[in-house]
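> after the sequence you'll find the predicted model.
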Amino acid sequence: MKPLVAIVGRPNVGKSTFFNRMIGERIAIVEDMPGTTRDRLYGDTDWNGRDFTLIDTGGLELGSGVPVGQVGLHGQPGDLMDHVMAQAHLAIEEADVIVFMVDARSGITTADEDVARELRLAKKPVIVAANKADNKDRRMDAVEFYNLGLGEPIVISSIQGVGTGDLLDRIVEELPPASELEEEEDENLIRVSIVGRPNVGKSSLLNAITGTNRSIVSNVPGTTRDVIDTNIEFQGHKIRLVDTAGIRRRGRVGVGVEKYSVLRSERALERSDVSILMLDATEGLAAQDTHIAGAIHENAKGVIVVVNKWDMAQEQRKAEREGVFAHPDDEIQSAEEYREILAEGLKFIPYAPILFVSAKTGYHVKSILETAIKIAQMRYLRVPTARLNEIVQDATRRHSPTVIRHKPLKIYYATQARVNPPTFIFFVNDTEAVHFSYERYLENRLREAFSFHGTAVRLQFRPRSKDSDERRTKESEGRH
């Protein structure tokens, strides 16, 4: 694994600005407001030939009483600041090098002294970075940070880029020796995004899958504002899980932090192979759920509809019966009823499997990963051209194409252009003669023949040309 470098410090000292500059893109949300970063974010970068991973964290406010290296929470259950603190401490615990960021404009504060005291106990290499030193006077005044007892401060301006090279030099010097065991990106990695409207249990599901408090879990809608990537191994497969902020309809997205969260969630969906669409069993199918499902379908992703909080829904169902004896088959019956409702509301993704789970208790959580692996494998299925055309010819014999403007559609042949998603090109006499209902019919025939369960497929129609005929001849010669 690449060495880890954690960026820590009190709130609003510029940690996320530095993180984004080093990564080269706006991954962390940046607002001139303390406490914007809540979860810890990871991003890969390199300097002087060394690859490493930066970790951006929420601001440390050590009045919480949580010692460095411990994950335990204190105070009132569900207190958001306690969770933010726990995330920062986890980053410190797993880091190889710690960048302690301070604000050169305000000088040493009591909060800085508290953080420095804790970092000395962490027994990790610590580099003090005096940020926001945007002019000569601030750079001269930054010498006072020697008093933190953590060595020479590196004076930087994350916004201007001043001094960041010196800081990176120090980071590389403190990294553990390069290892031959450092892993490159695995081409077989399965990317799974967890999407859904706010407060349906996305972070709880991620925690249930990984068995750790990898993401902040809170009952406050929209708690997760940053995309969180987690790599795991399951049944011999490498999977990258992406927990995202709740996606809301564009018309209801506010400015600032929430806006960037939604954009990042949509980007996470775009870079995934399979999306887990989480619904709340106690609330039923909402308009926002269908909006998200539509985005998944438009991006031609694999999809699993996960109905979370199924245990709570069952309790509500029993309560509504007012004490009537529950038959053992009641849960099966209610699940089938629920499935029919979802099938009607999500009829544009009829290929999506529906799973009933409880992230809180772990009920059926394992089956989500098993299903995701099967769908990801199906997305890489390559169909032999000869077999594909047999299916297409049989389909046209069974049901002739619809005649549009007195011009019948003729399908000369088809070929698979790519995988992930499976994409098929049909060469026809006239692309305008393709009716959407017949396109859907062809897609259904392909699904029946090749079991494209759980994934979207793309059908493209092109006019036959001399080049396409020559390409088809070469493909035929290659098979022989």
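Alright, I've got the coordinates.
> from here on, just use CA atoms for contacts and neighbour counts.
Noted.
> neighbours of the nearest residue to E183 once chain neighbours are set aside, how many?
For E183, ignoring the flanking residues on the chain, the nearest one in space by C-alpha to C-alpha, 6 or more residues apart in numbering is M1 at 5.6 Å. Number of residues near M1 (other C-alpha atoms under 10 Å) recorded here: 12.
> repeat for E448
By other C-alpha under 10 Å, the residues close to E448 number 12.
> and if you look at A91?
Neighbour count of A91, defined by other C-alpha under 10 Å: 28.
> another structure for you, compare them:
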Amino acid sequence: MIPIISLIGRSNVGKSSLFNLLTKTNSSLINNKEKTTRDRNYGFFVIKKKNFCIIDTAGIDFFKKKEKKNFLKIESYNQTKFAIKESNFVIFMVDAKEGIQELDFYILKKIRKENKSIILVINKIDKISNKEKIIDFYRFGIKKIYKISVSHKKGLSNLLKEIYISSKKIIKEKEIKTVLSNKLNYLIKIRICFIGKPNVGKSSLINSLVNYNRMITSSIPGTTRDIIKVSLNNKNIEYIFTDTAGIKKKNKRKTILEKVSEKRSINVIKKNNISIVVIDANTEIYDQDLSIINLVIKSKCTFFIVVNKWDLILKSKKNEIKKNINSRLQFIKNIKIIYISALYKTGLKKFIHHINLVYQESLKTFSSSCLTSILNKAIIQHPLPTGVTGKAIRLKYAHLGKKNPLFIIIHGTQTQYVSRTYKKYLMHFFQKELQIPNTPIQLFFKKSINPYIKLIN
């Protein structure tokens, strides 16, 4: 069993900064604005060749009577509460600069209800000169106290030692062996990211797939901010789903947080095996949807399209809407469109089946003779035009460069004059002949050099 640690505390005490430092990532958003983190964010780090899981959580706050209906605040709190329950021990983080607060006692009371071992971490010690503020924190009655500065990387070595020692006391060796043996059963890992406009149902879809409320879902656009990863284990396959922030139009991005969230959403596409573009069936396909699809195409990532909220469409209008969607997406050839309802969990079996199919496609290997034969067949069916210099363009043979994404190298003469439209024709021809309609192909044209050219000159 990998030890699980949750980071708990008020907003803006440095939980996300410590999370990013330990995991050596920028998975958690950092901002001076309070309540930046909303969901549970999981990461991993290593101490002495031992793996640890750490959970970044939303800052806990008092609940006022007026805020009982504040959905996001309640859900953020529930996510934090769940993190405390599933962790082996808790890092309770406080701010040395602001000193001890009434809210700190309130949070500590919530942690102690779960009967977890607690490490008190006093952050921002570089910002104080009066040590009396630190002495105040001893009133909590916590034995394990560590003073650090995340921004200056001070005091971290002692904290890491304590984490390592605490884990050895709490986690039994038998449990570790049991879970490790179970982990080995999952031979295949497929990384899938969900991308789309805000409020199309990306988080709801992941919650339905894993069968519990892992992500906060809301009708309020922009609820998801961080890059959140969730695993689903099924039939020796581990599916690693990544939820991303919804991508808005440039003129509708209001805050720095929204801009950073969306930039990360774009970067995460390249780190996954498959991208899922989620579209809302209840609205038309807007230019923003097309822009997101173009973004995925340019990234050369394997992808397909999911139309969510299909339950909201009347039976009499479903065929009409399908025609409209196909018409708007006619510029994409061979890409599968799956209609689902994340709310009612319809179409999810088909969805998982297609993920497996697409992943298998992306791993196929093709011989040079097979690829060259398909190249020649494509040229016979649609001959190459003459280059701009008047010289004939000749494509001689093709071979595989790499897989996932598929990279085919084509050798010939005057290849620099092959037009964009002919390149697209070849790409679609290869997809059809190789029976990999969902896998994008990158073509690289290599110019053959005449070895006797220097002798002629």
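Structure's in. What do you need? Here the structure is a predicted model, which means the values were calculated and not measured.
> need the contact list for the residue nearest to E183 of structure 1.
Residues in contact with M1 of structure 1, defined by C-alpha atoms under 8 Å, 6 or more residues apart in numbering, are 181-183.
> please apply the same query to R21 of structure 1.
158, 161.
> what are the boundaries of the helices in structure 2?
Here structure 2 has its helices, by DSSP state H, at 15-23, 71-86, 102-113, 132-136, 156-170, 173-184, 202-210, 256-269, 287-298, 315-328, 348-362, 368-381, 420-434, 453-456.
> in TSV, list these along with distance to F194 of structure 2.
Shown next, in TSV, are the helices of structure 2 (distance: least, C-alpha to C-alpha, whole Å):
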stretch	distance to F194 of structure 2
helix 15-23	22
helix 71-86	21
helix 102-113	33
helix 132-136	44
helix 156-170	34
helix 173-184	24
helix 202-210	6
helix 256-269	9
helix 287-298	11
helix 315-328	19
helix 348-362	12
helix 368-381	32
helix 420-434	24
helix 453-456	52
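> so for N236 of structure 2, which of these sits nearest?
N236 of structure 2 lies closest to helix 173-184 among the helices of structure 2, at 9.1 Å (C-alpha to C-alpha).
> about what we covered before: what is the nearest of the contacts of M1 of structure 1 to A268 of structure 1?
Closest to A268 of structure 1, out of all of the contacts of M1 of structure 1 and judged by C-alpha to C-alpha, is E183, at 22.7 Å.
> isn't the closest one right next to D51, touching?
No: between E183 of structure 1 and D51 no contact is recorded; they are 10.7 Å apart, counting by C-alpha atoms under 8 Å.
> who has more neighbours, these two?
Higher neighbour count among E183 of structure 1 and D51: D51, with 18 against 9, using other C-alpha under 10 Å.
> chain neighbours aside, what residue packs nearest to that one?
Of all residues not flanking D51 of structure 1 in the chain, T45 sits nearest, at 5.9 Å (C-alpha to C-alpha, 6+ apart).
> pull the contacting residues for the one you found.
T45 of structure 1 neighbours (C-alpha under 8 Å, 6+ apart): 22-23, 51-54.
> format those residues as JSON lines; extra columns: distance to G149 of structure 1.
Putting the contacts of T45 of structure 1 into JSON lines (distance: C-alpha to C-alpha, whole Å) gives the following:
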{"residue": "M22", "distance to G149 of structure 1": "26"}
{"residue": "I23", "distance to G149 of structure 1": "29"}
{"residue": "D51", "distance to G149 of structure 1": "29"}
{"residue": "F52", "distance to G149 of structure 1": "26"}
{"residue": "T53", "distance to G149 of structure 1": "26"}
{"residue": "L54", "distance to G149 of structure 1": "24"}
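> buried only: go through those for me.
Using 16 or more other C-alpha atoms under 10 Å as the burial test, those include 22-23, 51-54 as buried.
> and the residue nearest to T386 of structure 2 when sequence neighbours are not counted, how far is that from F429 of structure 2?
Nearest non-adjacent residue to T386 of structure 2, counting by C-alpha to C-alpha, 6+ apart: A392, 4.9 Å away. To F429 of structure 2, A392 of structure 2 is 21 Å away according to C-alpha to C-alpha, to the nearest Å.
> please apply the same query to K133 of structure 2.
According to C-alpha to C-alpha, K133 of structure 2 stands 71 Å off from F429 of structure 2.
> alignment lookup: I391 of structure 1 to structure 2.
Using TM-score structural alignment, the equivalent of I391 of structure 1 in structure 2 is I374.
> quick check: its match touching K432?
No: under the criterion of C-alpha under 8 Å, I374 of structure 2 is not in contact with K432, lying 10.0 Å apart.
> quick one on the thing from earlier: do you know which of the helices of structure 2 lies nearest K396 of structure 2?
Of all the helices of structure 2, helix 368-381 comes closest under C-alpha to C-alpha, at 7.7 Å.
> in structure 2, what residue corresponds to H89 of structure 1?
In structure 2, H89 of structure 1 lands on K81 (TM-score structural alignment).
> let me redo that: T290 of structure 1
T290 of structure 1 maps onto L290 in structure 2, by TM-score structural alignment.
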